[in-house]
Structures are given as C-alpha cells and as structure tokens.
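*Asks:* Quick one: sequence and predicted model below, then my questions.
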Amino acid sequence: MDLFRGLSAFPITPCDAAGQVDVDALQRLLSRLVDAGVDSIGLLGSTGSYPYLTRPARGRAIEAAVEITRGRVPLLVGIGALRTDDAVRLAVDAREAGADALLLAPVSYIPLLEDEVFAHFATVAAATDLPLCVYNNPGTTGFTFSPSLLGRLSRLPNIVAAKNPSAPTEEMAARHGALADAAAAGFSLGYSVDWHANEALIAGGTTWYSVAAGLFPEPCLGIVRAVQAGEHEQARQMNLALEPLWKLFRTYSSYRVVHAAAQVVGVTDTDPPLPILPLPGNVRDEISRVLERLNLD
C-alpha cells in the first residue's frame, strides 16, 4: 500500500479540559475511518491539536491509534515542535509506538529562514528510518516552502512527500507544476484545503490530506476515487455537493467546525483545547442543519 497516495483522513484528538486524551472517543473516530477504507490516517495534525498537547499526551494518542490501525491502515503522525531536539524526541517516540510515517511542520516563534528550516528537517529526518512528509502550512506556521526549498528537501534521505495547501482552480495547475518541476522524481505532492483539494488531485496531486475525511470519510473517498478513475466532472459535482460544509469551514475555520460536528454526530463531547472556545449555540445549530441536509448526521 502506498502511504502517500489517495485519501489521508485527519481526525481531531478528543481531550478533556486538562489535555488528557479521551482514548475511547479517539478510537471510535479511528474505527470509523478504518471501516470506511481510507488510504491513510493523519494523527496529530493541525486538526488533531498537536501544538496543544504534551509529549505524554501525544504518546498516548499514538498508542491508542496503533491499537486500531496496525496492519489495517497506515498511520502518519505529526511531530511538530518549536525546538529541533524536541521534534527529534517526538519522532523517536512515534517510531517506537508503531507509527508508519512522520509529518513535520516548521513550528516557530521567531520567523525561520530557509536554511534554518532545511537544517531542522534534515536533522529530524535522520533521527529515524521512517518516511517523513513535509507539512507546508503557512496559515499556522507563517512559513511558506518555496519550490526550491522543497526540491532540496526532496533529495534528502527519508523525506518523501509534502502536504501543501491547495490553490484556487485557476492557479492550481501552475502551482502543482512548479512544485513537481523542483521535486525529486517519485516525490509525493499532496494537498490540503478541503474545498480546493479535488482540483489539486485533478492537476496531478497524489494525496488529499483532509479535515472533513477525519469525521466524514465516505463522501471524501468518493471524490478521490472518481479522480483516480478519471471521472473529473463527477468529482467536481461531488465536491460541489459538499459546498455547504466547505462554506462552514471557510466561515468559522475547519478546526472549530469539525470539533463541533463531532459533538453533533455524537462521536465525542469534548471541546477544543483552551484558549480555543467552542462555537456558540446558533452556529452549532447551523452546523447541525447542514449535516442533516448533506446526510452526514
């Protein structure tokens, strides 16, 4: 099975107010994804609240996930941290707990330079033998990977993929082409930003790293399978049908919406970690109506 191809579903990490992982709720979420047949699971991504969790909490989440996914669905684990040595320790923890691959974002407080990011990734990638995916998420890290930097990283041992933000339809082909031209042969270029991801796949992206799929895998799988079959217009229509959900994501942020949606469908009753506040009741009612209209409830 190709880890960096198809649909990678990114679930939330249910936790209590003290940051302790709700193992039962997490495993319920993961079982839904395994049963649906997603191609991989992205644990402790941005949707999974990785910056808000302690090292022990992250470790418990990985152990709980491996119990569900081992031998069934590949597990990609986020290891982002401010310090390089902390990211190395998290990489080793993930490897020892049974992760199949790593996902690394250039978390920072002081804005990072390209050479600093390159050294950070080279050091972390060398810490284990696991394949590593570059997490290009400028919306949270403030750092954007240039095609040239991504090309340099793609030629390092163990760095085999990138998760990039997808672009609007009219820009996507050129964006993907620039990255593909810079990257080493065989390097996997995948995309996030759910409402544009179908066009990223049509443009040649290998993987959709999806927030929505972490809770609602079936419609997202339908889009991916349609693109893989060459049924591009069908994929576009399926994506358009999810526009009410995409509008919620754009309006309130996918992170907040998916946490509320998980409560609406009864998978967990936990809130996002403070200082992130739960969405107010009127917005939760709006989310509930949209999920009912889309038969996602």
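*Replies:* Cool, got the structure. Numbers count the residues shown, from 1 in each chain.
*Asks:* Going by C-alpha atoms from here, please, whenever you check contacts or count neighbours.
*Replies:* OK.
*Asks:* which SSE is the residue nearest to residue 124 when sequence neighbours are not counted in?
*Replies:* Of all residues not flanking residue 124 in the chain, residue 88 sits nearest, at 5.1 Å (CA to CA, 6 or more residues apart in numbering). Under the criterion DSSP states H and E, the helix or strand holding residue 88 is helix 84-97.
*Asks:* Below is an additional structure, to be compared with the one above:
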Amino acid sequence: MFTGLSAFPLTPLVKGEIDENAFVALIEALAAAGVNSIGALGSTGSYAYLTREQRFAATRLAVSAAAGVPVMTSIGSVNAEEIVRLAEDAQKAGVSGLLLAPLCYQKLTAEEVFRLYERLCGEISVPLCIYDNPATSGFEFNDELLEALSFLPNMGSIKLGDLPADPADALARVAKLKSQVAAGVTIGISGDAQSAAGLLAGCDVWYSVLAGLFPDYCLRLTQAALRGDVEETRRLNGVLEPLWRFFRRYGSLRVIATVAELRGRAAAPCLPFPLQTLAGAERDALQEVAERVL
C-alpha cells in the first residue's frame, strides 16, 4: 500500500465534533478516484486534536467508506501507552497500515525514538510508516536512524518531510536511503510543494495533502513522475505553483481547509479551535488561485 499516491483528507469538524457526512464524502471521493491509499487522520486530519474515541470513530468510518482502498491512520501521542492503545483501536477498526510521528514535549533522543518504534513494531500486526515531520513533532530524524528503524518488524515505509533543494542532492539522498533500508520498505515524500521533485528524485509514494481534495489531478502528476515523464511532471507541478506559495506562507492545513470551505466540502469553520482558516483578502486571493489552477 506504500506506493503511488496516498491521499490525506481533512477531518471536518463542527464545534469540535466530527462532521461525519462531510468526512465520509471526502473518503468516498478518494476511493472513487482510485488513489493507492488513504491517510485518514494524518496531520491534515487533525489527529492530534481529537480524543481517542473520536479517532476510533473516524477510523471506522474511513475504512468503511474507502471501499477496499487501503487506509492508514495516525497513532501519534506524547504518551507511549496511549500510542499502543491507539494502535490497537486502529487495527480493530480494520486499517491496513499505521502512521507514527514521535511527538514530544521533552525533546527525545535518537535512542528513545528507536526504543519507541521498537516496542510498537513488536506489538502490531499491520505495517507501520515512519513520519519525519520535525515542524510538528519536535524531533528530526537522521538517515542513520531511519535506516536502523527500517529493519524492525512490520516496518513498511518512511515518510520524509524534507529533501535537499538541489535536484542532484535530492537524488543522491533518496538513492542512498533506498540502498540502505530494509528490503520492501518504501521511501515517500510529503510537503506537497516539494513532492514532484521528490518523486522525480526516486521516492516511491507521494503522501499528499492536496490529493485529499483533488485526487484526480494529483494522480496525473504522480503517475507522470513515476513513469519518468519529467516534462509532464514539471508542467503539472508548475500549474500548482501559485497554490504552493500559499502552502509555504500559511501552512498546508489552513490552506486546504480554506479551499474545502470555499468549495462546500466542509462547513465553516472546519478546523479544531483555535486554528483558523484564511479570512479577508487572503481568503479572496486563495479562492481566485484555486479557481484558476484546479
């Protein structure tokens, strides 16, 4: 399940409660589009703001609505015992994979992170994806740690949060990782504005925020990149550059949630309080860009 396009939808909220109809509609649209997997309750899905009960309910809804498309869900928490309980819940709900970023309040060491993943991998029965996202987790992986973790049982993929900006350096890093990690563990890229470059550098999967709302366009881009069509990949990604500028400035969650509200895919406000979607002139400018490029 850790290849191709993995779409990460929003979890629309109304006064802190999951808007089940809107959430199911998003999942059903992804399944109909034929994405390779669905990352329900990723960072875009606001997992860190939801209770254990809400996360279990949303995961069950996602698996049911996905119509056989593999579903992965995040089990991140600052509490290790809670991570284990969340993993048990997700497996009961029928997920095909789990996603874990090492959230922390006290800064974690590499050894502590290894021990966390080691314990979890020994207690799960579905594959796990490592999420390297220091901007939200507070921990930055080095390649040596990623390589060591890849040999743990039930490890399925590594979701990179960053790559070198220089294409040659990005290609070299991905090639080195792929030569060193355990057989069968894929390398994925997130951070949508850099994902086309990541796919062209050899990543196996795009873990995509944009695909949570616009799977058809993102599938075209992913397929072009994976078949090595550099010109078409760059053309499709170039069309999105005005949107990527909003992503870089405001963050992908606020931008995609704003677009979902503008398109009627989620009621406003749809983010967990106190997070806010764009307003005023910024919202108007985003609406114009979204209508022009998608």
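*Replies:* Happy to help now that I have it. Note that this is a predicted model, so its numbers are computed, not measured.
*Asks:* After superposition, what's the TM-score here?
*Replies:* Remark: TM-score between the superposed chains equals 0.96 [TM-score structural alignment, normalised by the length of the second structure]; 291 aligned residues with a CA RMSD of 1.2 Å.
*Asks:* which residues in the second structure does whichever helix or strand comes after the helix holding residue 88 of the first structure match up with?
*Replies:* Where DSSP H and E defines the elements, the next helix or strand beyond helix 84-97 of the first structure is strand 101-104. Alignment of strand 101-104 of the first structure against the second structure: residues 97-100, by TM-score structural alignment.
*Asks:* Show me where the stretch 151-294 of the second structure has its helices.
*Replies:* 167-180, 195-200, 215-226, 230-239, 241-250, 252-262, 280-293 (DSSP state H, counting those that start in this stretch).
*Asks:* Need the winner for burial among those.
*Replies:* When you average the neighbours per residue for each of the helices of the stretch 151-294 of the second structure (mean count of other CA atoms under 10 Å), helix 195-200 leads with a mean of 26.
*Asks:* mean deviation of that helix from the first structure?
*Replies:* Superposing on the first structure and averaging over aligned pairs (mean CA distance after the TM-score superposition for the first structure), helix 195-200 of the second structure comes out at 1.2 Å.
*Asks:* Need the counterpart of residue 240 of the second structure in the first structure.
*Replies:* Aligned by TM-score structural alignment, residue 240 of the second structure pairs with residue 242 of the first structure.
*Asks:* from memory that match sits against residue 296, does it?
*Replies:* No - the pair residue 242 of the first structure / residue 296 is not scored as a contact, 10.3 Å apart, by CA atoms under 8 Å.
*Asks:* picking that back up, want to throw the helices of the stretch 151-294 of the second structure into CSV with distance to residue 28 of the second structure?
*Replies:* Listed next are the helices of the stretch 151-294 of the second structure as CSV, based on distance: least, CA to CA, whole Å:
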stretch, distance to residue 28 of the second structure
helix 167-180, 33
helix 195-200, 24
helix 215-226, 11
helix 230-239, 25
helix 241-250, 24
helix 252-262, 15
helix 280-293, 22
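*Asks:* roughly how far apart are the match of residue 240 of the second structure and residue 8 of the first structure?
*Replies:* Per CA to CA, to the nearest Å, residue 242 of the first structure is found 18 Å from residue 8 of the first structure.
*Asks:* what about the two, which has more around it?
*Replies:* Set residue 242 of the first structure next to residue 8 and count neighbours by other CA atoms under 10 Å: residue 8 wins out with 32 against 17.
*Asks:* Tell me who's in contact with the more buried one.
*Replies:* Contacts were defined as CA atoms under 8 Å, 6 or more residues apart in numbering; by that measure residue 8 of the first structure touches 38, 39, 40, 41, 42, 207, 208, 209, 210, 213.
*Asks:* any idea what it aligns with in the second structure?
*Replies:* In the second structure, the residue matched to residue 8 of the first structure (TM-score structural alignment) is residue 6.
*Asks:* Surely its match is within a helix?
*Replies:* No - counting by DSSP: H, G, I helix; E, B strand; the rest coil, residue 6 of the second structure is located in no helix; its state is strand.
*Asks:* and the gap between it and residue 207 of the second structure?
*Replies:* 5 Å.
*Asks:* and for the two, which residues touch both?
*Replies:* Overlap of the contact sets of residue 6 of the second structure and residue 207 (by CA under 8 Å, 6+ apart) consists of residue 39.
*Asks:* Quick check: chain neighbours aside, which residue is closest to the corresponding residue of the first structure for residue 170 of the second structure?
*Replies:* Using TM-score structural alignment as the criterion, residue 170 of the second structure maps onto residue 172 of the first structure. In space, not counting the residues next to it along the chain, residue 172 of the first structure is nearest to residue 200; the distance is 6.1 Å by CA to CA, 6+ apart.
*Asks:* Kindly report the same for residue 91 of the first structure.
*Replies:* Residue 91 of the first structure sits nearest to residue 79 (CA to CA, 6+ apart), 6.0 Å away.
*Asks:* Count the residues that sit near the one you found.
*Replies:* Residue 79 of the first structure: 28 neighbours (other CA under 10 Å).
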